[in-house]
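Trainee: Let me see the structure of the following:
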Amino acid sequence: MPPVILKTLFVQRDGAVVRMHQDTVVVTLEGATLARVPMHLLESIVGIGRVSFTSPLLERCAAEGRSVVRMTRQGRFLYRIEGRLSGNVLLRTAQHDAARSPDRSLAIMRAIVAGKVHNQRQLVLKAARDVADPADRAIVREVADDLARELRKLPSALHPDEVRGIEGVAARRYFLALRHLLAPPIREALAFDGRNRRPPRDPVNAVLSFLYALLTRDAESALLGVGLDPQIGFLHTLRPGRPSLALDLVEEMRPILADRVMLALFNRRQLQLSDFELLPGGAWELTEAGRRTLFGEWNRRKQVEIEHPLLKQPVAYGRLLDVQARMLARAIRSQGLGYTPFLYRG
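Mentor: I've put the predicted structure just below:
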């Protein structure tokens, strides 16, 4: 029997209360029951907006290693409640040593960026097959060639800024391709013209920002699960309050998880303009109904299995971050083994 992939419970009704009743998580609003989910089916609980958690629920989740997270309606992270940190202090000491070592840090940075750019290119090539307009298809294939050129530069990059520069050039070209992977009527209606954030100034970027926040939350949990410190990263510089290592781990997963979900949501017309609100100041935000649609597609994507190229066995997308966190811990522990990113094969 295949292993059960645990799910995330998203609660987004303002005023909702999440509590325990025996072995069941119960969500109520003004006395009415909105949902009942057996605890053993849940990996985590995410509250969006004004959602409350009772103390017995928090204590049970912490004791069993299930994370509880609060986010704003825009997807901004507020706080996380976890149980005792797993792993050992020797691994975290090795992580700090690796981050201070120019050679080891550079090698991990190159591997992360190589994984990200490779996966961006694979997504572009795969999605281009469904592009109907010849002009759009030509632009997308040109971007794929550009990404291949940036990949070839990585082995000779001898300074962190060179690696970050390659990543930045690749990202700009990639987001041009994403625009042309959206059907023409959709991208014109959504006014998507590349990546922007803080705040997102179009519906596509509102969805991307929200999905990236969910992905980062999952990456933090995966790193904590193997005993690594999510704050001490390599590609992302240290900054108070920033989960730099989680952001590192997210990079190779953005194209194959978040960006794929975004393209599916819009190209299949699962999300419409009516699923967004334009706020004062020009920020776009998903409505409650829009977030519900996003959560459904996100959870479906995480259930899909793909063969891991290194393990040579099927792994659900929802487990990839856990696998890659272990790969990263192995690379940090060992002086000889480098980090092997997940390379999507399309």
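
Trainee: going forward, measure contacts and count neighbours with C-alpha atoms only.
Mentor: Noted.

Trainee: ok, now how distant is residue 77 from residue 251?
Mentor: According to C-alpha to C-alpha, to the nearest Å, residue 77 and residue 251 sit 18 Å apart.

Trainee: oh sorry, the question was meant for residue 212
Mentor: 10 Å.

Trainee: picking that back up, and residue 77 and residue 251? Which one has more around it.
Mentor: residue 251 (22 against 17; other C-alpha atoms under 10 Å).

Trainee: Which residue is the nearest non-sequential neighbour of that one?
Mentor: In this structure, residue 251 finds its nearest non-sequential neighbour in residue 116, 5.5 Å apart by C-alpha to C-alpha, 6 or more residues apart in numbering.

Trainee: Check which helices and strands the helix or strand hosting the one you found sits against.
Mentor: Element membership for residue 116, per DSSP states H and E: helix 102-128. Where contact means 3 or more C-alpha pairs under 8 Å, 6 or more residues apart in numbering; DSSP states H and E, helix 102-128 is packed against helix 89-100, helix 134-153, helix 160-181, helix 244-251.

Trainee: To compare against the first, here's the next sequence to fold:
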Amino acid sequence: MSRSVYLFSDGCLRRKDNTLVFEGAEGNRYLPVQNIHEIYLFGNVELTKSLLEFCAQKEILLHIFNSEYDYYMGTFYPREHLNAGYVTVKQAEHYLDPHRRMQLARRFVEGAAKNMLAVLRYYHNRGKDVADRMALMENLLERVEDVLEIPELMALEGNIREHYYHAFDAILENQDFVFERRTRRPPRNELNTLISFGNAILYSTVLREAYKTHLDPRIGYLHTTNFHRFSLNLDVAEIFKPLLVDRVIFTVIGKRMITKRDFEAKLQGLALKESGRKTWITEWTKRLDTTIRHRSVGREVSYRTLIRMELYKVEKHVVEGIPYRPFVTQW
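Mentor: Predicted coordinates:
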């Protein structure tokens, strides 16, 4: 089973013989490379050239986060071993053709919206007052097929998600965690901090799964492809935010595993303390490893596997012309 490693402290990560060692204030932590597929760096961590060469050889991704607010800064993305030129060409063709790009972009918004509605329906059936928000979201979802431009589609998706986030207050019923409005870079309250932190982890998770396919993660469809970042992982992540990030939020707040004490004020906003990050990662890993019965394949699959299957569906769409249909939960 693949394993993710999370380093929260300051120190130096380097190669030692045929393994990795993290040298920090608490001593040396040895990291056998067998089955390590990605490392998340949250502290101020020094990296050596030999370390990067070794990670490239072992196909280990390094995800780097700002040590103050946990912003995602970038990924050391080793040379692709599965990347195929033909697939990249087909991806580019679908991006450059406005009609074909819009076809895919609409499906990402559709999948995201339907999974958001599924989450709200789950809580509505348990007595939470979210019916009005659901109705507003359903009305907006009906407009997806009529939108002709990507910016308009992204604005529509943003409106759907804003109504969805406002429903969190009715679900959580916790005065310490209220939505108010979506704030980023930096987030201004505790709930927004959890949303931003979880989304950043999800983007990196999808990027790792993309690395295992023939797809080029720099070519997305809902999010504009540019010279500065990956975008396909952002597209696919939209579908899984409600099922992964938001369900973890409801768990850690509902069970009081994370409280106001797990946050610290910064100059312009809030950030999670190490205690909160560790709690989040524990529950995040459990959620990724949770299995569900998948009707199409007729067996149990984990959410991590579902993410990779979603990427394979995108690949089949652009290469084989098999229409892409986003994963929608069947709760």
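
Trainee: Put one on top of the other, what's the TM-score?
Mentor: The TM-score (TM-score structural alignment, normalised by the length of structure 2) is 0.91; 329 aligned residues with a C-alpha RMSD of 2.1 Å.

Trainee: just to revisit the earlier point, how far apart are the helix holding residue 116 of structure 1 and its match in structure 2?
Mentor: Once the two are superposed, helix 102-128 of structure 1 sits an average of 1.0 Å from its aligned residues in structure 2 (mean C-alpha distance after the TM-score superposition for structure 1).

Trainee: what angle do that helix and helix 134-153 make?
Mentor: Computed by axes from the mean of the first three to the mean of the last three C-alpha atoms, to 10 degrees, the angle separating helix 102-128 of structure 1 from helix 134-153 equals 160 degrees.

Trainee: Onto which residues of structure 2 does helix 102-128 of structure 1 map?
Mentor: The aligned range for helix 102-128 of structure 1 in structure 2 is 98-124, by TM-score structural alignment.

Trainee: Just checking the distance from that stretch to the centre of its chain.
Mentor: 15 Å (C-alpha atoms, centre = their mean, to the nearest Å).

Trainee: in that stretch, what's buried?
Mentor: Within stretch 98-124 of structure 2, the residues scored as buried using 16 or more other C-alpha atoms under 10 Å are 101-121, 123-124.

Trainee: Stretch 143-155 of structure 2 now?
Mentor: 144, 150, 153, 154.

Trainee: Quick check: end-to-end length of it?
Mentor: End-to-end for stretch 143-155 of structure 2, by C-alpha to C-alpha: 12 Å.

Trainee: mind listing the strands for structure 2?
Mentor: Applying DSSP state E to structure 2 gives strands spanning 3-7, 11-16, 19-24, 27-31, 36-41, 45-47, 61-65, 72-76, 263-265, 270-272, 291-294, 299-302.

Trainee: got those as TSV, with distance to residue 279 of structure 2 columns?
Mentor: Conversion of those to TSV gives the following (distance: least, C-alpha to C-alpha, whole Å):
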stretch	distance to residue 279 of structure 2
strand 3-7	12
strand 11-16	21
strand 19-24	21
strand 27-31	20
strand 36-41	15
strand 45-47	21
strand 61-65	17
strand 72-76	19
strand 263-265	12
strand 270-272	10
strand 291-294	21
strand 299-302	21
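
Trainee: any idea how far residue 23 of structure 2 is from the equivalent of residue 287 of structure 1 over in structure 2?
Mentor: Aligning on TM-score structural alignment places residue 287 of structure 1 opposite residue 273 in structure 2. Noted for residue 273 of structure 2: a distance of 21 Å to residue 23 of structure 2, by C-alpha to C-alpha.

Trainee: so what's residue 289 of structure 1 up against?
Mentor: residue 275 (C-alpha atoms under 8 Å, 6 or more residues apart in numbering).

Trainee: Swap in 10 Å and give it another go.
Mentor: Residues near residue 289 of structure 1 by C-alpha atoms under 10 Å, 6 or more residues apart in numbering: 12, 271, 274, 275, 276, 295.

Trainee: Show the buried residues in those residues.
Mentor: 12, 271, 275, 276, 295.

Trainee: if I line the two up, what does the fourth one land on in structure 2?
Mentor: Using TM-score structural alignment as the criterion, residue 276 of structure 1 maps onto residue 263 of structure 2.

Trainee: How about residue 44 of structure 1?
Mentor: Residue 44 of structure 1 maps onto residue 38 in structure 2, by TM-score structural alignment.

Trainee: just checking, its match touches residue 31?
Mentor: No. Contact criterion C-alpha atoms under 10 Å: residue 38 of structure 2 and residue 31 do not qualify, at 11.6 Å.

Trainee: Tell me which of those two has more neighbours.
Mentor: residue 38 (24 against 15).

Trainee: can you tell me which residues contact residue 222 of structure 1?
Mentor: Contacts of residue 222 of structure 1 by C-alpha under 10 Å, 6+ apart are 216, 228, 230, 246, 249, 319-326.

Trainee: how about 8 Å then?
Mentor: Residue 222 of structure 1 makes contact with 321, 322, 325 under the criterion C-alpha under 8 Å, 6+ apart.

Trainee: Name all residues that make contact with the second one.
Mentor: With contacts defined as C-alpha under 8 Å, 6+ apart, the neighbours of residue 322 of structure 1 are 219, 222, 223, 225.

Trainee: Quick check: chain neighbours aside, which residue is closest to the third one?
Mentor: Right, the one you point to is residue 223 of structure 1. residue 325 is the one closest to residue 223 of structure 1 (C-alpha to C-alpha, 6+ apart), at 5.6 Å.

Trainee: Quote the end-to-end distance of stretch 240-254 of structure 1.
Mentor: 23 Å.

Trainee: The counterpart of residue 246 of structure 2 in structure 1: what's it in contact with?
Mentor: Here residue 246 of structure 2 is matched to residue 259 in structure 1, going by TM-score structural alignment. Taking C-alpha under 8 Å, 6+ apart as the criterion, residue 259 of structure 1 is in contact with residue 208.
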